[in-house]
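Quick one, fold the following:
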Amino acid sequence: MGAWDIGHFDNDTAADFSGDLDDAPQGERAERIREALTVVAGTRDYLDSDEAVVAVAAAALVAAQCPGGEPVTTAYGPDEPLPELPLGLRGLAVQALDRVVTEPSELLELWSEGGHGEPWEEGIGRLRTVLVEAAG
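Now for the predicted structure:
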């Protein structure tokens, strides 16, 4: 994983996902976010880091539209506006985040081995809190 910081979009794969969203027709962007979350939420075996970072980025986009959510302001996030995302994505995003931080998860391993696991997990926890509260 080419990462340069612990932010949700601070890696090559998440930045590429943002670019793919920008390139997608407006009407397909919500579905691409849903697909990214669904793949990870449904994974029971070893979770690949590329799938995990895309799901984290997708969850951050969903959380940004929730009350109390932080807007995605990084240059590595999507440049094009997203449509209003379906409310059902909030619970799916929670499921995906829960899977990302559950073994076996390559992304969890990479952050833990790199010595930055705690601040990275705190960031995931903040996203999760916003999503849980909004999913009500």
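
use CA for all of it now, contacts and neighbours both
Will do.

most centrally placed residue in the chain?
residue 56 (1.7 Å; CA atoms, centre = their mean).

Is residue 64 in contact with residue 81, as I believe?
No: here residue 64 lies out of contact with residue 81, judged by CA atoms under 8 Å, at a distance of 12.0 Å.

More neighbours: which of the two?
residue 64 (18 against 10; other CA atoms under 10 Å).

Helices along the protein, start to end?
Assigned by DSSP state H, the helices in the chain fall at 12-23, 29-41, 49-64, 89-100, 106-113, 117-135.

sorry, back to before: let me see the contact set for the residue nearest to the centre of the chain.
8, 96-97, 100, 124 (CA atoms under 8 Å, 6 or more residues apart in numbering).

this one as well, want them side by side:
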Amino acid sequence: MGAWGVGTFENDDALDWLGDLTDTDDSAAVRALLAQALASDCLDAPDATTALAAAETVLSMLDAATPALAWHEEFAAWLPRHAAVADAGLGAAAVAAIDRVLGEESELRELWEETDDADDWRAAVAALRSALVARLAASG
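Now for the predicted structure:
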């Protein structure tokens, strides 16, 4: 699975995606990735992992105070240039993508269910979802 922790960016696929995002300097990639995750019949593990990364990115775009990405210098430079494109529609897509990752047709969920850390992973993903929903509600 290439993961060393339950956090969104504690795996190779998410970090690679984040690096590509900041290298290309294109916020449209976030929307495209979420749309791809929502359109997929069965969400494979790498796509689910990057969908969570995109959702965490959207949270940062909506609320720059999100600590999960504060350590990533390139993202810290990328964020001010792209935060303005985040809107309620992008936030709703991020929440829907998280729901897909947690759903029955998610290979990533199945892989985590086979580990001792399944409860911690579900809690981390649920916390991301809750933070997005709360941010969307606050922005109104």
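
rewinding a little: of all the helices of structure 1, which lies closest to residue 74 of structure 1?
Each of the helices of structure 1 has some distance to residue 74 of structure 1 by CA to CA; the shortest is helix 12-23, at 9.9 Å.

Find me the equivalent region of that closest one in structure 2.
Under TM-score structural alignment, helix 12-23 of structure 1 corresponds to residues 12-23 of structure 2.

how far apart are the matching stretch and its match in structure 1?
Compared with structure 1 after fitting, stretch 12-23 of structure 2 deviates on average by 0.8 Å (mean CA distance after the TM-score superposition for structure 1).

Next, the buried residues of that stretch.
12-15, 17-18, 21-22 (16 or more other CA atoms under 10 Å).

Same check on stretch 87-94 of structure 2?
90-94.

Columns distance to residue 43 of structure 2 on top of the residues you listed, output as TSV?
What follows is the buried residues of stretch 87-94 of structure 2, written out as TSV (distance: CA to CA, whole Å):
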residue	distance to residue 43 of structure 2
90	19
91	19
92	18
93	15
94	15
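
that older thread, quickly check the contacts of residue 56 of structure 1 for the two that are furthest apart.
Going by CA to CA, the pair spanning these furthest: 8 and 96, at 13.7 Å.

Based on its surroundings, how many neighbours for residue 3 of structure 2?
By other CA under 10 Å, neighbour count at residue 3 of structure 2 equals 14.

quick one: it and residue 95 of structure 2, what's the gap?
Taking CA to CA, to the nearest Å as the measure, residue 3 of structure 2 and residue 95 of structure 2 are separated by 22 Å.
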